[in-house]
Structure formats: C-alpha cells, structure tokens
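>>> sequence and predicted structure, then a few things I'm wondering about:
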Amino acid sequence: MFLSWFLIVGVVCSVLLLLGHILSKKSNQLGEEKLSPFECGFNPREGGRVSFSFHFFLVALIFIVFDVELLLLYPYVLVFKGGGGCALWEIILLVSFVVFLSLGYFWEWSVKMLNWKW
C-alpha cells in the first residue's frame, strides 16, 4: 500500500515538473532593463549592491548564538519552577553550561568584539 502511494506521488510530481518545464517560457536574453535595480520607479541613487558592515554581521551572529544558548536553558527553568527534583548530574551540567556561556561572553568582551566603534 505504501509503495503504491509512493509511486503515485512520484509520478504526479514528475509529470508536474515536466509540464512546468514544457510550458514555461525562458528568455535567454536578459536585457539591461531586467538587470538594473528597481527602486519604486525612480532611478537608484546608488548601485544595486550596497556594502554591508562586517562588524554588524559579527554582532548579529553573536546575538543569535547567545540567544539560542539561552533558549536551551529554558527547559531547566521549567523543571526548577515546577518543583521537580533534579539529579546532581543535571545541576552540574547546568552550571557547566552557564560557566561555558559566561566564558564565551567574557572572551568576546576582552577582544572587543562587542564594541561598536573599533
């Protein structure tokens, strides 16, 4: 039964992909108008690509990493709040995780990655 459904879904997907490929009109000639950046009908002030601040990228990446690490602490907070007992190894794991998180934060602070002005 599963094999027949798998086969039917595979055939339908293949037919739809083939049909889409046949019916689509591809233009190999990209004109200058299609390659130019569009800015609400006005001529753009700058080029299409604006340089991106690498320091902003680093700060955003650090924020995401620490945000995910703090999100991993949420289940432990629920266990402690619910009054459920925790084993000694769970407490050691939690403390070591927080220490590791703090060491990473202080290292980034010491190499001045968190300073906006270099």
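Received it, and whenever you're ready, just let me know what you need. Treat the numbers as computed from the prediction; the structure is a model and nothing was measured. Numbers count the residues shown, from 1 in each chain.

>>> going forward, measure contacts and count neighbours with C-alpha atoms only.
Will do.

>>> just checking, Gly48 touches Pro37?
Yes - in this structure, Gly48 is within contact of Pro37 by CA atoms under 8 Å, at 5.5 Å.

>>> for the two, work out which one has more neighbours and name it.
Pro37 (16 against 12; other CA atoms under 10 Å).

>>> what kind of secondary structure is that one in?
coil (DSSP: H, G, I helix; E, B strand; the rest coil).

>>> for the lengthiest helix in the chain, name the packing helices and strands.
Counting by DSSP state H, the longest helix found in the chain is helix 54-81. Judged by 3 or more CA pairs under 8 Å, 6 or more residues apart in numbering; DSSP states H and E, the packing partners of helix 54-81 are helix 88-110.

>>> got another one to weigh against that:
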Amino acid sequence: MFLSMFMSMLILIIASVVMFLASLLSKKTMVDREKMSPFECGFDPKSHSRMPFSLRFFLIAIIFLIFDVEIALILPMIMITKFSNLMIWSYTSMFFIFLLLMGLYHEWNQGALEWSE
C-alpha cells in the first residue's frame, strides 16, 4: 500500500516538473510583430494562412471514435457468455446497451447527428 502511494506521488511530481520545464523552456523570448507574422515577399499577407474548419465535421469524427470504443467494449461481451452466469451477463449487457442507446438518443435530440441544416 505504501509502495503504490509512494510511486503515485513520485509519478505526479515527475509529471509536474516536466510540464513546468516544458512551459518554461517553450516561451519565445522575442515578441516582435514582424517576426511573428507569416512571410509573404515582404508584404502583409492578403488572406488567412489557415482554411476554415467545420466544427460539425469535428463532432462527427469524435462521435465515430466513441462508436469505435463502444464496439471494442461490446465484442468481448460475446466471448465471455460461456464463462459467466447467464443472468448476470444479460443484465450487464442490457444495461450497457441501454446506456449506449440513451447516449445516441441524446446526440440525436441535440442535433449532433444532422450534417446539414
């Protein structure tokens, strides 16, 4: 018990020190408008350097990643049916699928699944 608490504190301290050093060393010393602006043949840039990004596309990508994690959690449930109690397995499976369906309903109700308006 003491060893695991000591290791947790040590990891926390090391991570904090590394984050502090990274933020300290990553600061740019020169804050000059000319050096910070993009170079375009000596003239000010006429357009933005980045293209606009669709937030809806980002949300759909996040939902897809969550769906992949859900599939990775559902697949082992099929494999353990023969090793576990059928009643407990079915209650657990139904509860998990119910939670997934409630999340899907919430996303649908909030309009996150509609691509165009």
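That came through fine. It should be emphasised that the depicted structure is a prediction, and the values quoted were computed from it without experimental measurement.

>>> overlay the chains and give the TM-score.
After superposition, the two chains reach a TM-score (TM-score structural alignment, normalised by the length of the second structure) of 0.55; 94 aligned residues with a CA RMSD of 3.7 Å.

>>> picking up where we left off before, mind listing what's buried along the longest helix of the first structure?
Neighbour counts using 16 or more other CA atoms under 10 Å place Ile62 of helix 54-81 of the first structure among the buried residues.

>>> centre of the chain to that helix, how far?
13 Å (CA atoms, centre = their mean, to the nearest Å).

>>> and that helix with helix 88-110, angle?
160 degrees (axes from the mean of the first three to the mean of the last three CA atoms, to 10 degrees).

>>> roughly how far apart are Ser96 of the first structure and Phe52 of the first structure?
36 Å (CA to CA, to the nearest Å).

>>> ignore the last one, Gln29 of the first structure
When Gln29 of the first structure is compared with Phe52 of the first structure (using CA to CA), they lie 30 Å apart.

>>> for Leu101 of the first structure, same thing?
28 Å.

>>> same deal with Leu88 of the first structure?
In terms of CA to CA, Leu88 of the first structure sits 47 Å off from Phe52 of the first structure.

>>> with Glu33 of the first structure instead?
25 Å.

>>> on that earlier part again, so Leu101 and Phe52 of the first structure - more neighbours on which side?
Between Leu101 of the first structure and Phe52, counting by other CA under 10 Å, Leu101 is the more crowded of the two (16 against 8).

>>> dump the residue contacts of the counterpart of Phe57 of the second structure in the first structure.
Aligned counterpart of Phe57 of the second structure in the first structure: Phe56 (TM-score structural alignment). For Phe56 of the first structure, the contact set (CA atoms under 8 Å, 6 or more residues apart in numbering) is empty.

>>> switch the cut-off to 10 Å
Ile62, Leu114, Trp116 (CA atoms under 10 Å, 6 or more residues apart in numbering).

>>> SS state for the second one?
Taking three-state DSSP as the rule, one finds Leu114 of the first structure in the coil state.

>>> ok, how many other residues are close to Thr92 of the second structure?
Other residues near Thr92 of the second structure number 13, with proximity taken as other CA under 10 Å.

>>> ok, the one 5 residues further on next?
By other CA under 10 Å, the residues close to Ile97 of the second structure number 14.

>>> likewise for the one 4 residues further on?
The local packing of Leu101 of the second structure (other CA under 10 Å) involves 12 other residues.

>>> one more: Met36 of the second structure?
9.

>>> could you measure from it over to Thr29 of the second structure?
Taking CA to CA, one finds Met36 of the second structure at 12 Å from Thr29 of the second structure.
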